[in-house]
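Q: have a look at this prediction, sequence included:
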Amino acid sequence: MSVDDIVKLLDAITKLLNVLIWPAVILFILIRFGRDLRDFFSSLGELSLKGAGFEASLKRKQAEAAAALAAAAASRSDGDTNRESAAKEAKIAADVVSEVVTPRAIRRVSRSTVLWVDDRPENNIYARQALEALGVNFVLATSTDEALKRISRQRFDAIISDMGRPPDPRAGYTLLDHLRSTGDHTPFIIYASSRDPEHVAESRRHGAIGCTNNANELFEMVLSTLGRAV
C-alpha cells in the first residue's frame, strides 16, 4: 500500500465515521485492509457498540482523532514511508490519543476557537481534523496581515502559525513579536519544519509555547494549551 493510498484511506475513514453506522464501517475496513489497520484500531481499545451512549461517543472521537493524526504523519513524510513505517505512525497516533483524549480533556477543549495561520492551509488538513474531532473550531488566515485583522475582530484561545510566508521567511516571529509588543498574550504555537532544540528555545524566547514539525506533538501541545486556557 503506497503512502498516497494510506493517506486517502485514512481520510476516507474520518469522513465515513461521521455516519450513524460507523461501527459497521470500521469493521468492514478492518476486514478489507488487513492486519496493519486492525492493530491500529485495536490499540484504541474495544470500540463500543452502545449507540448514542457516552462510551461510544468517546471512542468515536478517539478513533477520528487517531485516524487523522496518522494521515497527518503520512502526508508530511519525505516520500520514503513504507507500509511498516506507516503502521508504526498509526500506532504512535493511537497511543497519543488514548493517553491524552479523556472525557475531561474533551470537556475543556470543546468549543475552543484557534486561529491557524499558514499560506498553504491544505498542508494541515489532517492535523486540523484530529482536533476538530474533539470540538475545536478553526479560523484560517493565509498571511500575517489577514491574521492581524482576524485577531482585531475576534478573541482566540490559541494561535498556530507556520514560519515562512512569502516574502517574509520569519513571518511566524513577525506575527508573534507584534502581538507580544501590543500586550496580546494569546498562546502561540509554531508548526513549521523543525523541532530542533535551538529552534524550540528561540521560539520560547519570542514568547511562543514552542515549535514542532510533528503532528502528534502539535496535537498534545494544543490540547494542553487549551486545557489551561479555559
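A: Thanks, I have the structure now. Residues are numbered from 1 along each chain as shown.
Q: only C-alpha atoms for contact and neighbour calcs from this point on.
A: OK.
Q: show me which residues of stretch 95-114 are buried.
A: For stretch 95-114, burial by neighbour count (16 or more other C-alpha atoms under 10 Å) applies to 95-98, 100-101, 106, 108-110, 112-114.
Q: gap between the two ends of that stretch?
A: Length of stretch 95-114, first residue to last, C-alpha to C-alpha, to the nearest Å: 24 Å.
Q: do a quick rundown of the strands in this protein.
A: 113-117, 137-141, 158-161, 188-191, 210-212 (DSSP state E).
Q: can you pull out the helices in the chain?
A: Residue ranges of the helices in the chain, as given by DSSP state H, are 3-16, 22-33, 35-42, 54-75, 83-100, 103-109, 125-132, 144-153, 171-181, 197-206, 215-229.
Q: out of the strands of the chain, which gets nearest to residue 225?
A: strand 158-161 (7.5 Å; C-alpha to C-alpha).
Q: what residues does that closest one touch?
A: 113-118, 172, 186-192, 222, 225-226 (C-alpha atoms under 8 Å, 6 or more residues apart in numbering).
Q: let's bring in a second one:
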Amino acid sequence: MADHEINPTANIITAIASLVSAFAWPAIAILVIYGLYSNTDKIISSFNEFMKDKDSANFGFSSSGGVTLEIIQKTARVSANAVISSANKSTTGPLSEDQKSQVGVNAQSAAISLASNSLDPRTRLKILWVDDHPENNIDLQLALQTLGIVVICIDSNEGISQAFDNASSFDVVITDINRDEMGDGRRQAEPEGGLKTVEIIMKNYPNTKVIVYAGGWAATHRNDSLQKPIIRITNYPEEVYQIVVNLAKTKALLQ
C-alpha cells in the first residue's frame, strides 16, 4: 500500500491542539510552527481557523518578515479570570472591582515579562503544591500555568522527596495545613500536616520558599511573625497569585 501524503496543515492543527489542551504557553505553538513550516499563508489561516472561538491567540507576519504575536492580552485575560474564579469559590469571597482591576494589571505585567522566557526551563518558576484536595485549587493553578509557571501537585508529605528528585528542585512550595483522612488507609487525619511540610522543606530544601495557603488557619495566623522558609501566610488566592508572579518575574530577570 502506498504511503499517505503528509498533510502539513493537519500536523499544525494537531500540534496546536495538544499544546493548548495541556495549557502550554501559546508562544510555544507559534515558535514551533514558525521554525518548521514556510507556507506562512496556510499556517496563519490554519492556526486562526483552529483558534476561532477559543480565548487564546491569533498571529501573523509583518511586511518586514517579523512575527506579530497577539497573545499577551488574551493570555493575561485567561490568567486573571482564573484568579477571579478562584476567589469566587474561596472562603474570602468575590473580589471587588478594584481588586479585579489590580489582578488584571498583575496578569498583564506577568504575561509581558514571562513571554520570552517560556521556552527555557531554567527561567520558568517551579512550584510544588501540597494539598490533600488539589481539585480546590484548579483555577489558581491554571492562572499560574497559563503564564508558563510549572505547577506540580501532590496530596501528602510522603510525595515531597520523590517530587524534588523528579524535578531536581522547586523554587516555591505552597501548602495547606489541615489534611483529611484518606479512606484507603494511606493517611490518618493530620490537623497540622502542613506544618510538617514546612519542617521537611526547612530541613531538606532550605533554599526553597514556602507559602502557607489555607482557610481558617491562615486567617487566624496571617499576622504571625514569619520564620524561614515561610514567606507568606494567607487565605487570599489573589495574594498567592501576586507573590508567585513576582517571584517568576524575578527569576526570569536573573537568568
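A: That came through, no problem. Note that the structure is a prediction, hence the values are computed from the model and not measured.
Q: would you list the helices of the first structure in a markdown table and tack on distance to residue 161 of the first structure?
A: Formatted as a markdown table, the helices of the first structure follow (distance: least, C-alpha to C-alpha, whole Å):
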| stretch | distance to residue 161 of the first structure |
| --- | --- |
| helix 3-16 | 23 |
| helix 22-33 | 33 |
| helix 35-42 | 30 |
| helix 54-75 | 16 |
| helix 83-100 | 22 |
| helix 103-109 | 19 |
| helix 125-132 | 13 |
| helix 144-153 | 9 |
| helix 171-181 | 6 |
| helix 197-206 | 11 |
| helix 215-229 | 11 |
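Q: to residue 163 of the first structure, which of these lies closest?
A: When the helices of the first structure are compared (using C-alpha to C-alpha), the closest one is helix 171-181, at 4.3 Å.
Q: residue range in the second structure corresponding to that closest one, please.
A: Using TM-score structural alignment, the residues of the second structure aligned to helix 171-181 of the first structure are 193-203.
Q: average gap between that stretch and the first structure?
A: Averaged over the aligned pairs, stretch 193-203 of the second structure sits 1.5 Å from the first structure after superposition, using mean C-alpha distance after the TM-score superposition for the first structure.
Q: and the contacts of that stretch?
A: Counting by C-alpha under 8 Å, 6+ apart, 157, 175-179, 208, 210, 212, 228-230 sit against stretch 193-203 of the second structure.
Q: now with 6 Å?
A: 175-179 (C-alpha atoms under 6 Å, 6 or more residues apart in numbering).
Q: got the buried residues for that stretch?
A: 193-195, 197-198, 201-202.
Q: and which of those is nearest residue 223 of the second structure?
A: residue 195 (16.3 Å).
Q: one step back: got the contacts of stretch 193-203 of the second structure as JSON lines, with neighbour count and distance to residue 42 of the second structure columns?
A: Formatted as JSON lines, the contacts of stretch 193-203 of the second structure follow (neighbours: other C-alpha atoms under 10 Å; distance: C-alpha to C-alpha, whole Å):
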{"residue": "175", "neighbour count": "27", "distance to residue 42 of the second structure": "47"}
{"residue": "176", "neighbour count": "27", "distance to residue 42 of the second structure": "48"}
{"residue": "177", "neighbour count": "24", "distance to residue 42 of the second structure": "52"}
{"residue": "178", "neighbour count": "19", "distance to residue 42 of the second structure": "53"}
{"residue": "179", "neighbour count": "20", "distance to residue 42 of the second structure": "52"}
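Q: make CSV out of those residues and add distance to residue 189 of the second structure.
A: Formatted as CSV, these follow (distance: C-alpha to C-alpha, whole Å):
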residue, distance to residue 189 of the second structure
175, 16
176, 13
177, 11
178, 8
179, 6
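Q: that older thread, distance between the match of helix 171-181 of the first structure and the chain's centre?
A: Mean-position distance between stretch 193-203 of the second structure and its chain equals 23 Å (C-alpha atoms, centre = their mean, to the nearest Å).
Q: count the neighbours of the aligned residue in the first structure for residue 156 of the second structure for me.
A: The alignment partner of residue 156 of the second structure in the first structure, by TM-score structural alignment, is residue 143. Applying other C-alpha atoms under 10 Å, we find 19 residues neighbouring residue 143 of the first structure.
Q: before we move on, what about residue 203 of the first structure?
A: Count around residue 203 of the first structure with other C-alpha under 10 Å applied: 21.
Q: and the closest residue in space to it that isn't next to it in sequence, how many residues sit next to it?
A: Closest residue to residue 203 of the first structure apart from its sequence neighbours, by C-alpha to C-alpha, 6 or more residues apart in numbering: residue 210 at 5.6 Å. Residues lying near residue 210 of the first structure (other C-alpha under 10 Å) number 22.
Q: if we can go back for a sec, now, of the contacts of strand 158-161 of the first structure, which are buried?
A: Listed as buried from the contacts of strand 158-161 of the first structure are 113-118, 172, 186-192, 222, 225-226; burial here means 16+ other C-alpha under 10 Å.
Q: could you give the angle of the helix or strand containing residue 30 of the second structure to helix 72-89?
A: Taking DSSP states H and E as the criterion, residue 30 of the second structure maps to helix 26-36. With axes from the mean of the first three to the mean of the last three C-alpha atoms, to 10 degrees defining the directions, helix 26-36 of the second structure sits at 150 degrees from helix 72-89.
Q: can you pull the buried residues of helix 26-36 of the second structure?
A: Buried residues in helix 26-36 of the second structure (16+ other C-alpha under 10 Å): 26-30, 33-34.
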